[in-house]
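[1] pasted the sequence and its predicted model underneath.
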Amino acid sequence: MDGAGVVRWRATGTVRSLVWDGEDLVDRVDGGRRWTSDGVEHLSGRVYAYPFDRAVVSPSGRYTVAYTERGTKALLLDGRRIVRELDRSYYHAKDFDYPVALGALSDGREVLVHCPETYEVIEVEDVATGERLTHGERTPTDVFHSRLAMSPDGRRLLSAGWLWSPFGIARVYDLEQALTEPAALDGEGLLPSWSWANAEIEAACWLDGDRLAVATGEDEDEDAEADEGDPAVLGPRQLGVWSMSERRWLHRHRVGLPMGTLIGHGRTVIALCAYARLIDVASGAVLAEWPEVEVSPRVGSYGVRHVPTPVAALHPDGSRLAVAQPDGIAIITLPQPASSPP
């Protein structure tokens, strides 16, 4: 153990994805390489010929998509069995993160969400059968979708992508509506653009089925600074919490450092940028930080110079965070907040 609440496990090679399986950790990109609860590494004996470097896992743990963050190829896996190959458009693929998510709809069906034909059109497929669920006329806008994430209740979809300039944005879509009206996945969606119009969105994540945490970057527009006094608008270098049901910012706070990659953790977010921090979303206060757990300084979903996204996994019970390190895995024991309203 080094530092308060940090344990390190060794790895024989680069850790490219992490998911908790009970008290074990698994790297699905590496064919199921596993670290048991005693920190001992167990190799899978399976190697993919293509250089996949990231993975997402379905809520049940059954399905995996292994993909190349800045490439066009991916694999859909059922356990260790290859179901089929996936693709995305080559257009600027080397400049922004592969848009893909696995999740469960409100009726329990697990689905694959990705952009298989063009960068601006999101499709939803039944992961078990491969059936496309979004058939119909589409009216896409020129959005580079990225960092797709379904809400925990399966009702909504987040896309933290960008517009040509480039400029980071966020879109939220109604998945239930999209199953009958696929064009609901096009356009502005449920997060109004006026709510953050003068601030570039660098990161976003779900806190629960209703609340969305959003982090913005700096803005050279002098008028943007005035938005900090407007409770309806998220200004530059702020962390905000948007309520989908109330259609307003519940909290907005100025933050001094880039948020990088966000992971929702109840009334807090974990920010991964250069190192790990735990931030209270209601006050904007840093509750804990671990500068000894270094991660990439990645900000946003796009960039000509590729800085890889940090690899991390929050334990389902919220007690621990596993973070990939150059020589293994750091496991952080998270402080548990006192009981209070969100």
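    Structure received.
[2] contacts and neighbour counts: CA atoms only from here.
    OK.
[3] just the helices from the stretch 201-342 of the chain, written as ranges.
    Secondary structure of the stretch 201-342 of the chain (DSSP state H, counting those that start in this stretch): helices at 222-226.
[4] for it, what spans make up the strands?
    Along the stretch 201-342 of the chain, the stretches classed as strands by DSSP state E, counting those that start in this stretch are 201-206, 211-216, 238-243, 248-254, 261-265, 268-273, 275-280, 286-294, 312-314, 320-325, 328-333.
[5] most tightly packed of those?
    Among the strands of the stretch 201-342 of the chain, ranked by average contacts under mean count of other Cα atoms under 10 Å, first place goes to strand 201-206 (a mean of 27).
[6] which ones are touching the nearest residue to A184 once chain neighbours are set aside?
    Nearest residue to A184, sequence neighbours excluded (Cα to Cα, 6 or more residues apart in numbering): A178, at 5.2 Å. Counting by Cα atoms under 8 Å, 6 or more residues apart in numbering, A178 makes contact with T134, A184, L185.
[7] wait, P116 touches E125, no?
    No: contact criterion Cα atoms under 8 Å: P116 and E125 do not qualify, at 10.5 Å.
[8] how near is G284 to G108?
    G284 sits 34 Å away from G108, going by Cα to Cα, to the nearest Å.
[9] same deal with L133?
    Taken as Cα to Cα, the span from L133 to G108 is 14 Å.
[10] neighbour-wise, which of these two wins?
    Taking neighbours as other Cα atoms under 10 Å, L133 and G108 compare with L133 leading, 16 against 12.
[11] can you give me the strands for the stretch 51-200 of the chain?
    For the stretch 51-200 of the chain, the strands defined by DSSP E, counting those that start in this stretch occupy 54-57, 63-67, 73-78, 81-87, 100-104, 110-114, 123-126, 143-144, 148-150, 156-159, 162-163, 167-168, 171-174.
[12] of those strands, which approaches E202 most closely?
    Closest to E202 of these is strand 167-168 (Cα to Cα; 6.0 Å).
[13] second one coming, line it up with the first:
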Amino acid sequence: MREIHRAQVQVADAKSLIWAGGELVDVSAGWRPIPLDGSTAPSRFGPYGPQFDAATISPLGDVAVLMATAGTKALVLGPDGTVRREINRSYYHAEAYRYPLTLCTMEDGRTGLVHCPSGYNRLDVEDALTGQLLTTGESPEQADIFHSRLMVPASGRYLLSAGWVWHPWDVVVVYDLQEALTDRSVLDSWRGSFDLTDLSSTEVSGACFAGDDLVVSTSSEDEDEELMRLSLADGGFRWRRQLDRTAGDLLPIAGDILSVHEFPRLYSGEDGELLAEWPDLATGRSGTSIVWDKTFSGPARVAVDEAGRRFAVTDGERVTVIHLG
């Protein structure tokens, strides 16, 4: 894919962008639509609060969540921005790293919410709208992982956490999400459901899914940085690419991979080839889940519309939408 068209509009204090029903929305500003023709549209509500600075929306578009990236509070919203409930995570080092949360579609068609409501190292799955806990039972002990940058593929089969462990060290763990719904201890393992030993020698700067494969970017002072695609089905690498710079956080887009460290770069999902880059669109440093007060960076500045083959980038004053084809 390549850029075939772009739109750019001025939007003061634009952040926490999502695509909702094909429309670009600034959630924290009170569900403010952002028309791409340069016109203005009123917010549906008043601002939710200055602490909220990142948002995500479910694959079905029926639930959105607005988060305080380096805080403990998040709001679960309906498809029109109405607050349905409030949720929390552990205060323990919450000021240091990105809020661990993702939305997914469950086998029964409901939207699931994966987050850490009872401990920084304990993952749970809930019905997103009702809060019904879907991962029940107790485990003897949870692995000492600070979960962050959670993601579930469109199939709903797996869950990845690209968080960190002391000292600190960025890691990636992948779980069998369907198995976890019948045995929650699956979510408490150091290794997860798959042996990712080959990825343990360097820090993980970002991770995402390409279909049901795992794509990982690494960063190391002593070794070359890499982008690689790993088959979870057989444990083998489909391809590995040496990089001349950190790819950082990764987002899937129509079969390809968008890296968002410093500025967006588009890599082929087929072989890892660099397809396009946009150095004029600053996204800030985004090579770790640990962000401290630099929360307005990386995925917090970007909203991907996979169905529309486009993505939006905000710098807080202007919004640029890149259309791909």
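    Ah, there it is. What you are looking at is a predicted structure, and each value in this text was computed from that prediction instead of being measured.
[14] just to revisit the earlier point, relative to L86 of the first structure, which of the strands of the stretch 201-342 of the first structure is closest?
    Of all those, strand 312-314 comes closest under Cα to Cα, at 23.5 Å.
[15] where in the second structure does that closest one fall?
    Aligning strand 312-314 of the first structure against the second structure (TM-score structural alignment) gives residues 302-304.
[16] which residues touch the matching stretch?
    Contact partners of stretch 302-304 of the second structure, identified using Cα under 8 Å, 6+ apart, comprise L17, I18, W19, L251, I253, V260, T283, R310, F311, A312, V313, T314.
[17] for burial, what's the neighbour tally of the closest residue in space to the first one that isn't next to it in sequence?
    By the measure of Cα to Cα, 6+ apart, the closest residue to L17 of the second structure outside its immediate chain neighbours is D26, 4.7 Å from it. D26 of the second structure: 22 surrounding residues under other Cα under 10 Å.
[18] cool, and G189 of the first structure?
    17.
[19] with the one 4 residues further on instead?
    In terms of burial, S193 of the first structure registers 14 neighbours under the definition other Cα under 10 Å.
[20] check the alignment and tell me where it lands in the second structure.
    S193 of the first structure maps onto L196 in the second structure, by TM-score structural alignment.
[21] got a list of what that match touches?
    The neighbours of L196 of the second structure, taking Cα under 8 Å, 6+ apart as the test, are V173.
[22] distance of it relative to G298 of the second structure?
    Per Cα to Cα, L196 of the second structure is found 25 Å from G298 of the second structure.
[23] over to L134 of the second structure?
    31 Å.
[24] repeat that for L324 of the second structure.
    Separation of L324 of the second structure from G298 of the second structure (Cα to Cα) stands at 19 Å.
[25] these two: which is more packed in?
    Neighbours were counted for L324 of the second structure and for G298 using other Cα under 10 Å; G298 has more, 25 against 16.
[26] distance to D97 of the first structure added to the strands of the stretch 201-342 of the first structure, as a markdown table?
    As requested, the strands of the stretch 201-342 of the first structure are arranged in a markdown table below (distance: least, Cα to Cα, whole Å):
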| stretch | distance to D97 of the first structure |
| --- | --- |
| strand 201-206 | 13 |
| strand 211-216 | 18 |
| strand 238-243 | 22 |
| strand 248-254 | 27 |
| strand 261-265 | 13 |
| strand 268-273 | 17 |
| strand 275-280 | 21 |
| strand 286-294 | 21 |
| strand 312-314 | 16 |
| strand 320-325 | 19 |
| strand 328-333 | 23 |
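[27] any idea which of those strands gets closest to T36 of the first structure?
    Closest to T36 of the first structure of these, according to Cα to Cα: strand 328-333, at 12.2 Å.
[28] average gap between the closest one and the second structure?
    For strand 328-333 of the first structure, the mean deviation from the second structure after alignment is 1.3 Å (mean Cα distance after the TM-score superposition for the first structure).
[29] and the contacts of that strand?
    With Cα under 8 Å, 6+ apart as the test, strand 328-333 of the first structure has contacts from 5-15, 293, 319-324.
[30] and stretch 197-207 of the first structure, by the same measure?
    For stretch 197-207 of the first structure, the external contacting residues (Cα under 8 Å, 6+ apart) are 149, 151-152, 158, 160, 167-170, 212-219, 221, 224, 227, 233-237, 259-267, 269, 299-301.
[31] now, of these, which are buried?
    Among the contacts of stretch 197-207 of the first structure, those buried by neighbour count (16 or more other Cα atoms under 10 Å) are 149, 151-152, 158, 160, 168-170, 212-218, 224, 227, 233-237, 259-265, 267, 269, 299-301.
[32] ok, now which ones touch the counterpart of E181 of the first structure in the second structure?
    Aligned by TM-score structural alignment, E181 of the first structure pairs with D183 of the second structure. Contact analysis of D183 of the second structure by Cα under 8 Å, 6+ apart lists T135, T136, G137.
[33] measure D183 of the second structure to G137 of the second structure for me?
    D183 of the second structure is 8 Å from G137 of the second structure, by Cα to Cα.
[34] if you rank the contacts of D183 of the second structure by neighbours, which is first?
    Counting neighbours by other Cα under 10 Å, T135 leads the contacts of D183 of the second structure with 19 neighbours.
[35] hmm, T182 and that one touching each other?
    Yes: between T135 of the second structure and T182 there is a contact under Cα under 8 Å: 7.2 Å.
[36] measure the residue nearest the centre of the second structure to T40 of the second structure for me?
    With distances taken as Cα atoms, centre = their mean, the second structure has R149 as the residue nearest its mean C-alpha position (5.2 Å). Distance, R149 of the second structure to T40 of the second structure, using Cα to Cα: 32 Å.
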